[in-house]
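Chemist: I need the structure of the sequence given here:
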Amino acid sequence: MVWIDINCDMGESFGNWRMGNDEGVMPYITSANIAGGYHAGDPHVMRETVELAAEHGVEIGVHPGLPDKMGFGRRTMDASPEELRDYVVYQLGALMGFARRHGATVQHVKPHGAMYSMLSDSDEHARAVMEGMLEVDPDLIYLATDMNIYEVAQDVEGLQAVFEGYIDLDYRADRSLIVEKEVDERDPELVADRFVSIATEGVVEAENGEQIDVPADSICIHGDNPNAVEILEAIHDRLDEHDIQLASLPEVV
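Modeler: You can find the predicted model right below:
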């Protein structure tokens, strides 16, 4: 039996602007990364997303970003390690408030966009954020998007970390992700094949055809993909056939 988590970035709507299909996706995942209000989200959307996660028994994590809604948190800022730590603690505290209201807890942290890139490029920034997490709650899990960050997390005393893989994005041979500006539909069966490959063998095919190691215990699905629900249905159809059991992050860490 293989145990694996499926996570999804959620709660990224704000005001009259809508992003993703949270209601359609939520029944198929085990962990929700909820925007903390800086790159996306607002108090009402945070509340609604926490309520939706609680209704479906999905574990909650914060998806903190840089304070840049116009750029959707994808533009690098000149921020010190201490400033990034404060940004994460601030957004984490906001989500914890909504979670507590609904009898839930926040289990993990997964930085978004340019913040994630800054942490990947700077061990000092990454360590500051991770140590800030532990100061808020020593049980929090860091969801690591690349191996650089994962290695830093393993060196932070007391921090639990889970490495995640991607199946609706393509990898380069160096394990970096190819992120397109426009999100297009993906072939559900092909994406489901990639899910099974990572879950059972820890490998996936890169854009050049090379098999690369992706030793992930959590797999991310993008909720803003136009056919995300169809992809998740195809994945769920493969679970029993390949003896795969979905589990939350605390169960796979």
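
Chemist: from here on, contacts and neighbour counts on C-alpha atoms
Modeler: Will do.

Chemist: Could I get the full set of strands for the stretch 51-200 of the chain?
Modeler: 59-63, 106-109, 141-144, 160-166, 170-171, 177-178 (DSSP state E, counting those that start in this stretch).

Chemist: which other helices and strands contact the second one?
Modeler: In terms of contacts (3 or more C-alpha pairs under 8 Å, 6 or more residues apart in numbering; DSSP states H and E), strand 106-109 is packed against strand 59-63, helix 81-101, strand 141-144.

Chemist: So which of the strands of the stretch 51-200 of the chain has the densest surroundings on average?
Modeler: strand 59-63 (a mean of 28; mean count of other C-alpha atoms under 10 Å).

Chemist: circling back to that earlier point, list just the one of the helices and strands packed on strand 106-109 that sits closest to Gly113.
Modeler: strand 59-63 (9.6 Å; C-alpha to C-alpha).

Chemist: one more to put side by side:
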Amino acid sequence: MTTGVTLNCDMGESFGQWPMGLDREVMPHIQQANIACGFHASDPDVMAATVQLAQQHNVSIGAHPGYADLQGFGRRHIPHSSEQISHLIAYQTGALMGIAAQFGARVDYVKPHGALYNLMMQDVAVFNAILRAVARLPGHLSLMILSRADNSQYRALASAAGVPLLLEAFADRAYTRDGLLMPRSESGAVLDSEAAILSQTQLLAGGAVNTCDGSLLPLEVDSICVHGDNPASVNTIAAIAAQLASQ
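Modeler: Now for the predicted structure:
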């Protein structure tokens, strides 16, 4: 990929006999797999299978910890103290690290999931709680966060904690004018046409995104998140990968 921008995708979200997503079809097209750690989705067997699938395709493994909310898929906010959030991140990331070690693999980064991810980007105390957990885990892990128009505060806090940041943008989500993701409950929050997603991807690879009010927001982008839970989205992911490779 000549742009230097990677693709990441949420993976390993099946649970027991209930499949979720099309991981085998998506994995060949991405560079980073955000693997659910059992609290909002997944189980040890699914985690192990997803780690091995990532290994087969030389894909970087990331922990995708969220709230203990299987029924709500981690998209409901659950009040926690700062210490509880740190423990939540450490517990789930440690579980994935243990699974990965069974196959000679390693976890490279942490990307919080769902409501916890959104809260991290709005509450500096939550961001710091997550940073503390990541900093104390072995392996010098990076933290993947939502890129904003101004990332200087996040960079300063992460640097002080000794945690590298990966700045993420979303190919298929609409943005508010202040650079946050539009809530899924609002109309138009999720882009559902391949043309719109490819157009946004091209902008993101160039360091910008259109917001819901029509303005152009500059963004630093290390990685673009795509979602692959249906056959149409797999085709779109393949098109995104080809688009980035050609730039």
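
Chemist: TM between them?
Modeler: The TM-score (TM-score structural alignment, normalised by the length of structure 2) is 0.89; 241 aligned residues with a C-alpha RMSD of 2.2 Å.

Chemist: Distance to Phe14 of structure 1 added to the strands of the stretch 51-200 of structure 1, as CSV?
Modeler: Shown next, in CSV, are these (distance: least, C-alpha to C-alpha, whole Å):
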stretch, distance to Phe14 of structure 1
strand 59-63, 15
strand 106-109, 20
strand 141-144, 24
strand 160-166, 25
strand 170-171, 28
strand 177-178, 26
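
Chemist: of the helices and strands packed on strand 106-109 of structure 1, which approaches Glu230 of structure 1 most closely?
Modeler: Short answer: strand 59-63, nearest of these by C-alpha to C-alpha, at 21.7 Å.

Chemist: what distance separates the closest one from the middle of the whole chain?
Modeler: Distance of strand 59-63 of structure 1 from the chain centroid (C-alpha atoms, centre = their mean, to the nearest Å) equals 8 Å.

Chemist: outside of that strand, which residues touch it?
Modeler: Strand 59-63 of structure 1 has contacts (C-alpha atoms under 8 Å, 6 or more residues apart in numbering) with 9, 30-36, 50, 53, 91-92, 95, 99, 104-112, 248.

Chemist: With structure 2 overlaid, report how far that strand is off on average.
Modeler: Average distance, strand 59-63 of structure 1 versus aligned residues of structure 2 after superposition (mean C-alpha distance after the TM-score superposition for structure 1): 0.3 Å.

Chemist: What is the mean deviation of stretch 44-52 of structure 1 from its aligned residues in structure 2?
Modeler: Mean for stretch 44-52 of structure 1 is 0.6 Å (mean C-alpha distance after the TM-score superposition for structure 1).

Chemist: how near is the closest residue to Asp123 of structure 1 other than its chain neighbours to Gln160 of structure 1?
Modeler: Spatial nearest neighbour of Asp123 of structure 1, chain neighbours left out: Val152 (6.6 Å); criterion: C-alpha to C-alpha, 6 or more residues apart in numbering. Here the criterion is C-alpha to C-alpha, to the nearest Å. By it, Val152 of structure 1 lies 11 Å from Gln160 of structure 1.

Chemist: Okay, the counterpart of Ala156 of structure 2 in structure 1 and Asp168 of structure 1: tell me how far apart.
Modeler: Matched to structure 1 by TM-score structural alignment, Ala156 of structure 2 sits across from Gln154. Separation of Gln154 of structure 1 from Asp168 of structure 1 (C-alpha to C-alpha) stands at 27 Å.
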